[in-house]
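*Asks:* One predicted model, sequence on top.
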Amino acid sequence: MESYKFAPAYELPSWPFVAPPELGSDSVVRHPIVIVGAGPAGLTLACDLARRGVRAVLLDEDDTVGVRGASSRGICYAQKSLEIFARLGIYERVAQKGITWSFGRTFSDQQEVYNFNLKTDSVSAQPPFINLQQFYVEWFLVERTLELGLTDLRWKNHVVDVTPLADGVRIEVETPAGRYTIEADHLIDATGANSPIRTQLGIDAHPSRSTDRWCISDVRFKKPLPTERWTWVDAPFNEGRAVWQHLMGDGVWRIDYQMPEDCDTAHISQPEVAGARLREQLGPGVEFEFVWIGPYGYRDHLLDNFRHGRILFIGDSAHVVSPFGARGGNSGIQDAANLGWKLALVAQGLAGDALLDTYDAERRPAAVENLRVTSRSARFLAPRTPAEHTLRRAVVALASRHAFARALVNTGRMSVANDYPAAPHLPEGGRSVQNLPLRHLDGTPTTLMELLADGTRCLGLWFAPTRAQAEAAADVAASLPLRLVAVGGDSDLATLQPDEALARHLGNATPGSLCLVRPDAYRATLLDNPTPASISSAVHAALAHR
């Protein structure tokens, strides 16, 4: 039997344990915001708050990123997440290290049934997707958060008890130097799918576990393969089961093989067995080495409410979906971006506590939608009944010849920014605004994310306002968390060059109209020839002021 080589193990960074100042103190210190868990969601939130000038304490029981063994874990970062990274200041590192892609092919047996290009209707400065091992993203977020200097990032700090209070949360923490207790105005649980905080509080996540089984092989090839996402619905080299093939950073390919439901997970992960699968797929002449091999089975859960008093749940602690379409990790990052500006405004006294209720009102429906979409993908890839098998065979047979059937081939609907439902604070509903490249009046380039990176203010993009309109609104804007920017016109506001793509993207804005964009790059409303009173009313609505 052929033997297979492993690449040298990744050397993950580690950060030292520093004894917290509360150790040995008789008094209990109160912090405004405490985040538990330094995964993608928790780190994004900490970095987001620091970017907005808000301090937080971040507790993590480990002293490194990723997992021991350096598996790839999450790899596909969607455009909305990349735009968030641009605002936080790590996008360039992610883009330089990762693999940018937009083109994918789907096969049935040996036949390509269709292909797609996700970049066709994008106006963002960021691509549809970049593939990068999760530990690199966490690594970059840690370093950026430390660079910003406002986050007390405490490694080897394990939360052992959480007690809700009427006006906050009491937290008991175990460290290598002993235990200590702190309090928080707000506690954010970002501890992941197996949240001990959720378990301790007895909050039902309504979990379900699939019988579907997969095996991941992270592989480096001597000869490069095409930089495309390839998916097989029923791969002939995997006994008619599904396969995914993605390129990540460092020239490493992530290949996911669907396995029999009753497989022995230890057996399918042995190098000789995983290597034989690769040989079946690629032939005897392809040289490769393994980076990591491991099994997984997907599951899902969803909390009834993402807010429980002064405790808020983000990322996998709040919701878990099947991995199809990269809707898990991206959703957690977007949870953090949704919550970050709201926490910041509340902590700064610029908004009331009711604004935090809008986090659940927006992100839970997003999780419901992601759960619905991924569940459909799971049923297509692992049919449970004869009727589902028949339907899939018919769809695949028709897809190579008919466009309507291609839309039904469901190997994972790729992650997109979720729309938010209409609500009192968001009367028109919320739609994500892409990070358009723009230019100041003097020709200096900028982007929407650069305009939004300034603290916790909403952005009012006003198309060709008159000088009188701008002067009348200036005093009102100065008393609100609002930055007014003119797009064309002759006002004294900070001005952008007229931009037709921006006007179309915001909902066909016309001269005189003002688009209110929230700090998380969601459109709040489009006002036609606004007055100071209507601008003030729109901003107060976006902040959930009654």
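*Replies:* Received, thanks.
*Asks:* C-alpha from now on. contacts and neighbour counts both.
*Replies:* OK.
*Asks:* can I assume Ile33 sits in a strand?
*Replies:* Yes: read with DSSP: H, G, I helix; E, B strand; the rest coil, Ile33 is one of the residues of a strand.
*Asks:* need the next SSE after the helix or strand encompassing His301, C-terminal direction.
*Replies:* His301 belongs to strand 299-302 when assigned by DSSP states H and E. Sequence-wise, the next helix or strand downstream of strand 299-302 (DSSP H and E) is strand 307-308.
*Asks:* just to revisit the earlier point, which neighbouring elements make contact with the strand holding His301?
*Replies:* Using 3 or more Cα pairs under 8 Å, 6 or more residues apart in numbering; DSSP states H and E, the elements in contact with strand 299-302 are strand 208-209, strand 319-320, helix 354-381.
*Asks:* Need the residues that contact the next helix or strand after the second one.
*Replies:* If you walk from strand 319-320 toward the C-terminus, the next helix or strand you reach (DSSP H and E) is helix 329-347. For helix 329-347, the surrounding residues in contact (Cα atoms under 8 Å, 6 or more residues apart in numbering) are 32, 40-42, 44-45, 48-49, 52, 54, 74, 77-78, 80-81, 84, 314-316, 351-353, 355-356, 359, 363, 367, 415, 456, 519-520.
*Asks:* From the chain's centroid, how far away is helix 329-347?
*Replies:* In terms of Cα atoms, centre = their mean, to the nearest Å, the centre of helix 329-347 is set 10 Å apart from its chain centre.
*Asks:* again with stretch 281-292
*Replies:* On Cα atoms, centre = their mean, the centre of stretch 281-292 falls 32 Å from the chain's centre.
*Asks:* Next, the buried residues of that stretch.
*Replies:* Residues of stretch 281-292 classed as buried: Phe288, Glu289, Phe290, Val291, Trp292 (neighbour count, 16 or more other Cα atoms under 10 Å).
*Asks:* Could you work out the end-to-end span of it for me?
*Replies:* By Cα to Cα, to the nearest Å, the extent of stretch 281-292 from end to end equals 18 Å.
*Asks:* just to revisit the earlier point, now for the helices and strands packed on strand 299-302, which one comes closest to Arg327?
*Replies:* Smallest distance to Arg327 across the helices and strands packed on strand 299-302 (Cα to Cα): 6.4 Å, for helix 354-381.
*Asks:* what angle sits between the closest one and helix 329-347?
*Replies:* When axes from the mean of the first three to the mean of the last three Cα atoms, to 10 degrees is applied, the directions of helix 354-381 and helix 329-347 differ by 180 degrees.
*Asks:* Comparison target, given below:
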Amino acid sequence: MIEENVSGYKLPRFEYRKPADFDKTVQRYPVVIVGGGLAGLTLAADLSTRGIAFVLLDEDDTVGVKGASSRGIVYAQKSLEIFDRLGIYEKIAQKGVAWSVGKSLVGQNDIIYEFDAAKSSQSLQPPFLNIQQFYIEWFLVERINELKTGEIRWKSRVIDVEAAQTHSRIKVETPDGTYWLEAEWLVDCCGLASGVREKLGLETFPEKGTERWCISDIRFKKELPLERWTWVESPVNDGRAVWQHPMADGVWRIDFQMKIDSDVEYISRPDVCEERVRKLLGHNEPFELVWVGPWASRTHLLDNFKYRRVLFAGDSAHVFPPLGARGGNSGIQDADNLGWKLALVLKGQAQETLLNTYSQERRPAAIHNMDLATRSVRFLSPQGEGQRILRNAVIALAKKCDFAQAMVNTGRLSTAFSYQDSDLSIGAGESIPNLALELKNGQKRKLVDYATDSQIMLISRSREVLQPLQNKAIFKILIIGQQEPDDILDVDEKIADALGIRDGSIVILRPDLHVLARFKEFGHAQINELMHRINYVEREE
């Protein structure tokens, strides 16, 4: 059933079904996920592909948020690669708008900085793709239902949580009443106002920012290039910033920076918004206002993304100003980091201490994103005369100097974080793009095809060097060569260069396509180090 939302978008409505738990003693599940947003649904889809049973609890019966369903729109290459692995990228690509060119402007049309992210890309996915957030969530729900590994329970609101050392207990409210269930691992993905986090009494140190913006989703016929434009100072917005992005369904997202002391109800009134849009597009250009809503920047950050057997992902763990599309992409990449680790632990192939590296890796990623987003806020809204003088000097120099151009790129977008300081990484940590591969037998493959389970990938030109680990189920051995039918061809050595492989060396890739290690030699010492890093559990294979 499709419901017409008051915001002007059409959202699906999913059927609530009474859980079987009402008729049983308290049931324990391997994983319980709270929250059906980007982070929760990505994790559920990830666990589905790895054969890990779960229950996802969502208090609503749809995707998006009623009255605010547009929300996030920009999905970075790393997130798109994750969606390719999960089996929904083609749907996203057909519906959304791919782009790579971004421009920063002052005045009416004075370009002071421009980039094309496609020039340096090796991935099968575009640098960026714009699509309304609810479509991503919708496609994830469909994929989860298709795989039938876990269960989504709609209209199920968590009203109490008890976190023990060995499991968690969760009390759930439904249209049929309340019940309790237990989780070996509880993952809180229920967002900014997390009830789970509140029940556990965990502090996030929130700060409310001074930024005020008005989001405007517009449909019009005027031909514009499929690029992201950022006016650092726009004359049609009283010298304040304006962002312009293409989206799915022929809709454009236009964000107007407002005065700090703006009345949010007034600035988001349709008639007030329409007048701003007329100034930008031209008074004779017809358009349709699809959706409008205000936002204000704020931040918070948990000290640790793991508490006993509760893990926190997405906005439950971290919130930063929504500049650079860092919120949704960070939640997606939280799930990507967590899914394979949970799978290895629950399959008995790794000790549960492996999950300590989740917070160790994703919290620094959140801090990095927060720093970049906050820097953009300071540039767009200088606090004090000193910051304003510096901002104006940077704008003046941007046409001539590379360093100033980098500083004026206020919409520096989300990229994959390098886990180089993690206990898991051995002098590595960077993300490898989703490379196009061809096998000796003629098959066309993608690197993500080898990351659909929870195996650690060992890649080398030498079959002999990997011989000691070929019978261990936790590892997937890939050979760059021309001897066996499933060898990866690499005539021009582009694959080896992208992986950082030299003659006789080995690269070890995690299931999230981050480099765990590179070794020039691979003997007993290196194998022992690898086993220690991944918290490997020795058992009969």
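*Replies:* Good, I have the coordinates. None of these values were measured; they are calculated from a predicted model.
*Asks:* circling back: turn the helices and strands packed on strand 299-302 of the first structure into JSON lines, including mean neighbour count.
*Replies:* Below are these laid out as JSON lines (neighbours: other Cα atoms under 10 Å):
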{"stretch": "strand 208-209", "mean neighbour count": "12"}
{"stretch": "strand 319-320", "mean neighbour count": "28"}
{"stretch": "helix 354-381", "mean neighbour count": "20"}
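*Asks:* Could you point out which of these sits nearest Asn194 of the first structure?
*Replies:* Judged by Cα to Cα, the one of those that comes nearest to Asn194 of the first structure is strand 319-320, at 10.2 Å.
*Asks:* helices and strands around that closest one, which ones?
*Replies:* The contact analysis (3+ Cα pairs under 8 Å, 6+ apart) places strand 319-320 of the first structure against strand 299-302.
*Asks:* can you tell me the mean distance of the strand it packs on from the second structure after alignment?
*Replies:* Following the fit onto the second structure, the mean deviation recorded for strand 299-302 of the first structure is 0.6 Å by mean Cα distance after the TM-score superposition for the first structure.
*Asks:* How are the helices of the second structure distributed by residue range?
*Replies:* With DSSP state H as the criterion, the second structure has helices at 38-49, 77-86, 89-95, 133-147, 195-200, 264-267, 270-281, 326-346, 356-380, 385-397, 402-408, 494-499, 524-533.
*Asks:* who wins for proximity to Lys306 of the second structure among the ones you listed?
*Replies:* Closest approach to Lys306 of the second structure among the helices of the second structure is made by helix 356-380 (6.3 Å; Cα to Cα).
*Asks:* Have a look at how far, on average, the closest one is from the first structure.
*Replies:* With mean Cα distance after the TM-score superposition for the first structure, helix 356-380 of the second structure departs from the first structure by a mean of 0.6 Å once superposed.
*Asks:* Where does that helix end up in the first structure?
*Replies:* Under TM-score structural alignment, helix 356-380 of the second structure corresponds to residues 357-381 of the first structure.
*Asks:* picking that back up, quick one: mark the members of the buried residues of stretch 281-292 of the first structure that sit in strands.
*Replies:* Judged by DSSP state E, the subset of these located in strands is Phe288, Glu289, Phe290, Val291, Trp292.
*Asks:* quick one, what contacts the last one?
*Replies:* In this case it means Trp292 of the first structure. Listed by Cα under 8 Å, 6+ apart, the contact set of Trp292 of the first structure reads Phe6, Gly69, Ala70, Ser71, Ile216, Ser217, Asp218, Val219.
*Asks:* Which entries within the residues you listed meet the buried criterion?
*Replies:* Looks like the contacts of Trp292 of the first structure have Ala70, Ser71, Ile216, Ser217, Asp218, Val219 buried, using 16+ other Cα under 10 Å.
*Asks:* give the contact list for the spatially closest residue to the fourth one that is not a sequence neighbour.
*Replies:* Of all residues not flanking Ser217 of the first structure in the chain, Ile293 sits nearest, at 4.6 Å (Cα to Cα, 6 or more residues apart in numbering). If you count contacts by Cα under 8 Å, 6+ apart, Ile293 of the first structure has them with Ser71, Cys215, Ile216, Ser217, Asp218, Ser269, Gln270, Pro271, Ala274.
*Asks:* Take those residues and write them to JSON lines, including distance to Pro176 of the first structure.
*Replies:* Listed next are the contacts of Ile293 of the first structure as JSON lines, based on distance: Cα to Cα, whole Å:
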{"residue": "Ser71", "distance to Pro176 of the first structure": "27"}
{"residue": "Cys215", "distance to Pro176 of the first structure": "36"}
{"residue": "Ile216", "distance to Pro176 of the first structure": "35"}
{"residue": "Ser217", "distance to Pro176 of the first structure": "36"}
{"residue": "Asp218", "distance to Pro176 of the first structure": "34"}
{"residue": "Ser269", "distance to Pro176 of the first structure": "35"}
{"residue": "Gln270", "distance to Pro176 of the first structure": "36"}
{"residue": "Pro271", "distance to Pro176 of the first structure": "37"}
{"residue": "Ala274", "distance to Pro176 of the first structure": "39"}
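*Asks:* Among those residues, which one sits closest to Ala326 of the first structure?
*Replies:* Distance to Ala326 of the first structure across the contacts of Ile293 of the first structure (Cα to Cα) is lowest for Ile216, with 15.0 Å.
*Asks:* how close does the closest one sit to Asp250 of the first structure?
*Replies:* 17 Å.
*Asks:* Kindly provide the distance from the residue located most distally from the centre of the second structure to Val32 of the second structure.
*Replies:* Here the centre of the second structure is the reference, and by Cα atoms, centre = their mean the most remote residue is Asn284, at 39.0 Å. In this view, Asn284 of the second structure and Val32 of the second structure are 53 Å apart by Cα to Cα.
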